[in-house]
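Visitor: coords please:
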Amino acid sequence: MIDAFLEMMSAERGAADNTLASYRRDLEDAERFTRSSCGTRLAESASSDIAALLRDMEKAGFAASSQARRLSALRQYFRFLHAEGIRADDPTGVVMSPKRARALPKILSENEVDRLLHRAADEARDPSIAAGQVQSAVRTRALLELLYATGMRVTELVSLPVSVAWSEEPFFIVKGKGGKERMVPVTQSARDAVSDHLQLRDRDPRSATCPWLFPAESYTKAIARQVFARDLKALGARCGIPSARMSPHVLRHAFASHLLQNGADLRVVQQLLGHADISTTQIYTHVMEERLHRLVSENHPLACR
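Guide: Have a look, this model is predicted:
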């Protein structure tokens, strides 16, 4: 039934491969627990079995966020079983979600991002750089410029088709979670960086049949997100930024935070990030506190009293 559930999530809801893999891990782990500790198959579990699973995760030291993710996967699974007529009830319905404190996202300052962008540009144009490293430096700059200009998820970024760069429009069409498309504006600086990357990319004869904007060295698949993350950490180290603070997701956070700091509307940021729910975007409201305080102080008629 786990396989049937995953097939439904893929075919009907367009779940990404990473999402399906995460669901599979969570459900198969739950299946092993209910068989060994409760003596029953997962599909036949009672509410007490699900609660026992979460208690076991807590004792094992799993964070509340991991427990909540496991419970979310189970809720989806049992709703599927109910819809298919395999179960008459949903045992997760009365199980309370673990309480979790929402951590503030790690972000970089505007100055730090500026240092990254300048260093990437300098390295991409460095005449003394080894011939074999030129394409990597130019590619890293293009990826960094696009990521900070658009706030794309790293999987969206590395899997961009080369066709997006052929358009003269000032935006890219990005396919996000669940196959949903959205428009993201692209700065001229990012377009210039992508143009430089394309000139080197297209020198390789294999590029003629390669559909990705950022191909791997083999040109048979897109660059792995882990490769970009590694290159980004290395660039950050050369700028004096600790590797623990550097990742593609941190740049996505920086994109959203800097927009809000400079006056962007939360709903606009939600649309640009591709968040289905505004509550997901509200994690960034902490960066608005200083701006809101200044707005009230400067504009409220009673603020000067």
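
Visitor: from here on, contacts and neighbour counts on C-alpha atoms
Guide: Noted.

Visitor: What is the neighbour count of residue 239?
Guide: Using other CA atoms under 10 Å, residue 239 is surrounded by 17 other residues.

Visitor: Would you do the same for the sequence below? I want to compare the two.
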Amino acid sequence: MGAASAPIEDFLAMLAAERGAAANTLAAYRRDLEGAEKLVGELASAPRAKVSQLGSAWASLAPSTVARKSSALRQFFGFLIDEGLRDDDPSPALPRPATRRLLPKILSHDEIETLFARAELEAASGRPRTVRMLALLELLYGSGLRATELVSLPVSAVPRDAPFLTVTGKGGQARMVPISRRAGEALARWLPLREAVSPWLFPSRGKHLTRIRLFQLLKELATHAGLNPGKISPHVLRHAFATHLLEGGADLRVLQTLLGHADIATTQIYTHVDAARLVALVNERHPLAEKRRGD
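Guide: Reported below is the predicted structural model:
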């Protein structure tokens, strides 16, 4: 097998920097992506019809292996779309074997409080970098934005008279996302400090802050807060947003809208966090439980 194509190398570099992927993980992604390219040609330009042939080529593999390979390709195609290297998404043509879905990583309320306490302490200095970090953190956890949605926010997305952000999510779908009072206050502190000529809410070097830099900044903040940096990422904070809202009694359909999920099945993975509350509810409110207490 020859060397991987340039888009695969760029994708692996993103995984290493943004998600802190280990060497073994990167090697596994490389094997899966290079193996797919050997079967269908360069993935960055492979038509959907070619991608659909992978299901037959993988027919003899275990469902878990097929699921892993499909996941690697879906993430890769998502990366290509985000980077403007593909206009279409051929990933629906990939096989979807039935496997147990992994639960998202979550942070405890105490860990969130520790992270915010450190961010607020650093932002008290008034330095633009620290004030920006607090605003980023508030929007990640307070509004559940994806990393790409957050860093690419234009200034025009921040309204002057309504507590909502206009966010463009996957597939170019726009949605309204509430801004908490805390996030609004953090943004009010940040706006006077940003580059006034930039169209981006979080400008950096003539463009906007990158996802990779956002990931690095969160790791640095976690280290300063005495938390394990391996547990912190934009994805984890988005998961914490969803998890803690459900714990507080949020409706699943509302959460679907806030997260920008096209399919509620994607949102339902967060229902695992409410298991303890549901068990307690059954034990306390079920008619048999009432009878047992009376006896």
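
Visitor: who's in contact with the aligned residue in structure 2 for residue 148 of structure 1?
Guide: In structure 2, the residue paired with residue 148 of structure 1 according to TM-score structural alignment is residue 141. By CA atoms under 8 Å, 6 or more residues apart in numbering, residue 141 of structure 2 lies in contact with 237-238, 240-241.

Visitor: what's around the counterpart of residue 241 of structure 1 in structure 2, how many residues?
Guide: In structure 2, the residue paired with residue 241 of structure 1 is residue 227, using TM-score structural alignment. By other CA under 10 Å, the residues close to residue 227 of structure 2 number 17.

Visitor: so who does residue 227 of structure 2 touch?
Guide: 111, 115.

Visitor: does it count as helix, strand or coil?
Guide: Assigned state for residue 227 of structure 2: coil (three-state reduction, DSSP: H, G, I helix; E, B strand; the rest coil).

Visitor: hang on, residue 247 of structure 2 packs against residue 272?
Guide: No - assessed by CA atoms under 8 Å, residue 247 of structure 2 is found out of contact with residue 272, at 10.1 Å.

Visitor: Residue 104 of structure 2 - that's part of a helix, no?
Guide: No - according to three-state DSSP, residue 104 of structure 2 belongs to no helix; its state is coil.

Visitor: residue contacts, it?
Guide: 236, 239, 270 are the contacts of residue 104 of structure 2 under CA under 8 Å, 6+ apart.

Visitor: Tell me the spacing between the second one and residue 162 of structure 2.
Guide: Pointing back at residue 239 of structure 2 there. 25 Å (CA to CA, to the nearest Å).

Visitor: now swap in the last one and tell me
Guide: The gap separating residue 270 of structure 2 from residue 162 of structure 2 is 29 Å, by CA to CA.

Visitor: Aligned to residue 12 of structure 1, what sits in structure 2?
Guide: Aligned by TM-score structural alignment, residue 12 of structure 1 pairs with nothing in structure 2.

Visitor: Tell me the helices and strands packed up against the helix or strand residue 12 of structure 1 falls within.
Guide: Taking DSSP states H and E as the definition, one finds residue 12 of structure 1 inside helix 2-13. Packed against helix 2-13 of structure 1 by the contact rule (3 or more CA pairs under 8 Å, 6 or more residues apart in numbering; DSSP states H and E) you find helix 17-33, helix 64-83.

Visitor: Quick check: which of those is nearest to residue 142 of structure 1?
Guide: Closest to residue 142 of structure 1 of those, according to CA to CA: helix 17-33, at 24.6 Å.

Visitor: Can you list the helices and strands that that closest one packs against?
Guide: helix 2-13, helix 64-83.

Visitor: residues of the helix or strand following the longest one that come out buried?
Guide: By that I understand helix 64-83 of structure 1. Following helix 64-83 of structure 1 in sequence order, the next helix or strand is helix 110-124 (DSSP H and E). For helix 110-124 of structure 1, a neighbour-count test (16 or more other CA atoms under 10 Å) marks 113, 115-117, 119-121, 123-124 as buried.

Visitor: Stretch 198-210 of structure 2 too?
Guide: For stretch 198-210 of structure 2, a neighbour-count test (16+ other CA under 10 Å) marks 198-203, 208-210 as buried.

Visitor: can you give me the strands in the stretch 101-250 of structure 2?
Guide: Here the stretch 101-250 of structure 2 has its strands, by DSSP state E, counting those that start in this stretch, at 164-168, 174-178, 203-204, 207-208.
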